[in-house]
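The amino acid sequence is not available; the structure is as follows:
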């Protein structure tokens, strides 16, 4: 744990780690730049570091005291950078090594959720060397959602409404990650709950104009409508918020996280947990925080002041 006050933190040199090596690099650059600007405006000694293969060298050369992780996807959100920072004894924001490595893996996350009796859609998966034909025999119902197990931002995701589409979806996902999740399609309302320092923020209902919240709908202004707070039954609203907090506790998340759900009638299903939510102009965590009365600078500062080690 860091235990630094605001005044002490302002004496530290803070690196905002952005960019990186994953398929979500461009989104990370936007997230990191927004966070960097907020920290500098608040008077923190913050600099940007593009987290490439020379990250350890850059951290040492620039004598970094604290790392603000604004990386999405692999080599940033998956526990690897967190492990490096632990070895270098540099406190960092967000979830620790274990929570990060489990949450980035959708299959591992769903297994954890099921073990702790948190609702999630039925699923199957394919690993390198597994028989795709055997999966077809097991998955006889359609439609299905096919996803790379360890990618974010809906990259490589397919809705399979036929056997041919399922085969194509598996090939598409496998090109990004050898582990492929095949999940029951839930025809319902898409919701997301941001969790900040263990507290659930207002729920957002996501209504993409094209009917599917893909990469284009997620990151193109005007392509998706966000209903905030989500206009759902009050009891259901509270239960989903509680489930979001429970999911984060189950995985051991810290700082800020976001939990995605599907709601069908009064039954809800946890889809995935994001340990480093986006902080762009279209991102959901800042929207939820603003609804709760937390402006962007305060949100970024709250994430920073939770920085620590041994998570």
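Arrived safely, thanks for sending. Quick caveat: nothing in here was measured; it's all calculated off a predicted structure.

contacts and neighbour counts: CA atoms only from here.
OK.

could you pull out the helices for the stretch 201-311 of the chain?
Under the criterion DSSP state H, counting those that start in this stretch, the stretch 201-311 of the chain contains helices at 215-219, 234-251, 284-291, 296-305.

out of the ones you listed, nearest to residue 93?
Closest to residue 93 of those, according to Cα to Cα: helix 296-305, at 5.9 Å.

got the angle for that closest one vs helix 284-291?
120 degrees (axes from the mean of the first three to the mean of the last three Cα atoms, to 10 degrees).

name the helices or strands packed onto helix 296-305?
Judged by 3 or more Cα pairs under 8 Å, 6 or more residues apart in numbering; DSSP states H and E, the packing partners of helix 296-305 are helix 25-41, helix 284-291.

now do 10 Å
In terms of contacts (3 or more Cα pairs under 10 Å, 6 or more residues apart in numbering; DSSP states H and E), helix 296-305 is packed against helix 6-9, helix 25-41, strand 66-69, strand 189-196, strand 256-264, helix 284-291.

closest one to residue 221 among these?
Closest to residue 221 of the helices and strands packed on helix 296-305, according to Cα to Cα: helix 284-291, at 12.5 Å.

Take this one as well and set it beside the first:
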């Protein structure tokens, strides 16, 4: 018997011995990814699992070829970590990993496409448009912005069509704000997603599948001190107040859970995901986006929801890794 954790699922025993946690990467979310990866690694080590923590850089493939882990736990945020490419590489290397397969990641990472798919499954999404930087250059930025304002009105919210951690995202309260918001957005992506800004209660709903089908964790209500859940509010302790479970009535909480599971299934996700939603002033649950590699830091919402559900974060990470091992 090894020093790993033993897990039985459907009559099969998976002896989890060595896990490679991938964190860091080259995206603007590098620092957050490192923090998430360290927390996952620490949680697994606490349960007696041997863990290697590595960055997804040059030398990675040679290292895993020389000493292959049993399972890879990707905790990479942003491009490569969430667009499916690193998972394509893991598939080529024949290594089982935690999380969604490449095609599902590509779809979920492209926010406009994900919105279209979940809307087709009945979820309520904010009105919006996705426009490349070239459209403003070729057609004239003032004319395009005027048409956006005429159609969507104010307030708006601008964010890159891909990416996370609120990089390049900004609220737009006035017509004058729109130009600056687009400039900030295009620093992170060549395409901007411009949506009507829904006023209401911002919540996050994690979904886990530990072997018996996906289930929703308690919704986390997000109340940033400045009113906008930006990078600083997400990762600076004390900048945001979290309520878990969220202060919702039972019917709305149930609708939010259903929305997160619907998005998880509609996009073909696996193991875990996090769906960001807004409950508007009429009590309607509105879909914003979904994340295939949720943050795992001390201020991230998925670990908060795991704790509120009465689950042990380390055990959840171990069980996800064991499921990947069985699948592999």
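Nice, I can see it. Please read all numbers here as calculations on a predicted model, not as lab measurements.

will you turn the helices of the stretch 201-311 of the first structure into a markdown table that also has distance to residue 257 of the first structure and mean neighbour count?
Converted to a markdown table, these look like this (distance: least, Cα to Cα, whole Å; neighbours: other Cα atoms under 10 Å):
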| stretch | distance to residue 257 of the first structure | mean neighbour count |
| --- | --- | --- |
| helix 215-219 | 17 | 17 |
| helix 234-251 | 7 | 18 |
| helix 284-291 | 8 | 21 |
| helix 296-305 | 10 | 19 |
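
before we move on, the earlier item: let me know which of the helices and strands packed on helix 296-305 of the first structure is tucked in deepest.
Stretch with highest mean neighbour count among these: strand 66-69 (a mean of 26; mean count of other Cα atoms under 10 Å).

so where is whichever helix or strand comes after that one in the second structure?
Sequence-wise, the next helix or strand downstream of strand 66-69 of the first structure (DSSP states H and E) is helix 80-88. The counterpart of helix 80-88 of the first structure in the second structure, using TM-score structural alignment, spans residues 85-93.

now stretch 64-79 of the second structure: how far from the chain's centre is it?
18 Å (Cα atoms, centre = their mean, to the nearest Å).

Report the separation between the two terminal residues of that stretch.
Start and end residues of stretch 64-79 of the second structure are separated by 21 Å (Cα to Cα, to the nearest Å).

One more: stretch 94-102 of the second structure?
Per Cα to Cα, stretch 94-102 of the second structure runs 14 Å from first to last residue.

Over to stretch 101-109 of the first structure?
Across stretch 101-109 of the first structure, first to last residue, Cα to Cα, it's 10 Å.

quick one: it aligns where in the second structure?
Going by TM-score structural alignment, stretch 101-109 of the first structure sits over residues 106-114 in the second structure.

Helix, strand, or coil at the aligned residue in the second structure for residue 21 of the first structure?
Superposed on the second structure with TM-score structural alignment, residue 21 of the first structure falls opposite residue 26. Secondary structure, DSSP: H, G, I helix; E, B strand; the rest coil: residue 26 of the second structure is coil.

Residue 26 of the second structure: what's it in contact with?
By Cα atoms under 10 Å, 6 or more residues apart in numbering, the contact set of residue 26 of the second structure is 55-57, 76-81.

circling back: please name whichever of the helices of the stretch 201-311 of the first structure is nearest to residue 272 of the first structure.
Minimum separation from residue 272 of the first structure across the helices of the stretch 201-311 of the first structure (Cα to Cα) falls at helix 234-251, 9.1 Å.

In the second structure, which residues correspond to the closest one?
Taking TM-score structural alignment, helix 234-251 of the first structure hits residues 250-267 over in the second structure.

What ranges does the stretch 51-200 of the first structure have for its strands?
Here the stretch 51-200 of the first structure has its strands, by DSSP state E, counting those that start in this stretch, at 66-69, 123-126, 144-148, 158-160, 180-184, 189-196, 199-200.

The ones you listed: which one's closest to residue 87 of the first structure?
Comparing the strands of the stretch 51-200 of the first structure by Cα to Cα, strand 66-69 comes nearest, at 13.0 Å.

helices or strands up against the closest one?
Checking 3+ Cα pairs under 10 Å, 6+ apart, strand 66-69 of the first structure ends up next to strand 13-18, helix 25-41, strand 45-50, helix 80-88, helix 296-305.

please redo it, this time with the cut-off set to 7 Å
Helices and strands touching strand 66-69 of the first structure, by 3 or more Cα pairs under 7 Å, 6 or more residues apart in numbering; DSSP states H and E, are strand 13-18.

report the angle between the axes of the strand it packs on and helix 80-88?
Using the same axes, to 10 degrees: strand 13-18 of the first structure against helix 80-88 is 160 degrees.

Off-centre distance for strand 13-18 of the first structure?
Taking mean C-alpha positions (Cα atoms, centre = their mean), strand 13-18 of the first structure and its chain are 19 Å apart.

who's in contact with that strand?
28-29, 32, 36, 45-51, 64-71 (Cα atoms under 7 Å, 6 or more residues apart in numbering).

about what we covered before: which residues are contacting the match of stretch 101-109 of the first structure?
Under Cα under 7 Å, 6+ apart, the answer for stretch 106-114 of the second structure is 82-84, 130, 161-162, 267, 289-290.

Swap in 8 Å and give it another go.
82-84, 130, 161-163, 193, 267, 289-292 (Cα atoms under 8 Å, 6 or more residues apart in numbering).

out of the helices of the stretch 201-311 of the first structure, which comes closest to residue 138 of the first structure?
helix 234-251 (27.8 Å).

would you turn the helices and strands packed on helix 296-305 of the first structure into a markdown table with distance to residue 106 of the first structure?
Converted to a markdown table, these look like this (distance: least, Cα to Cα, whole Å):
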| stretch | distance to residue 106 of the first structure |
| --- | --- |
| helix 6-9 | 34 |
| helix 25-41 | 20 |
| strand 66-69 | 21 |
| strand 189-196 | 16 |
| strand 256-264 | 12 |
| helix 284-291 | 20 |
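
middle-most residue in the first structure, spatially?
Central residue of the first structure (Cα atoms, centre = their mean): residue 274, 2.1 Å from the mean position.

List the contacts of whatever residue of the second structure lines up with it.
Aligned by TM-score structural alignment, residue 274 of the first structure pairs with residue 291 of the second structure. By Cα under 8 Å, 6+ apart, residue 291 of the second structure lies in contact with 82, 108-109, 273-275.

Run the residues you listed past the first structure and keep the common ones.
Of the contacts of residue 291 of the second structure, the ones still in contact in the first structure (both residues aligned by TM-score structural alignment, their matches' Cα atoms under 8 Å) are 108-109, 273-275.

how about the residue lying closest to residue 22 of the second structure once chain neighbours are set aside, what does it touch?
Nearest non-adjacent residue to residue 22 of the second structure, counting by Cα to Cα, 6 or more residues apart in numbering: residue 74, 4.7 Å away. Residue 74 of the second structure makes contacts with 21-23, 81, 97-99, 293, as judged by Cα under 8 Å, 6+ apart.
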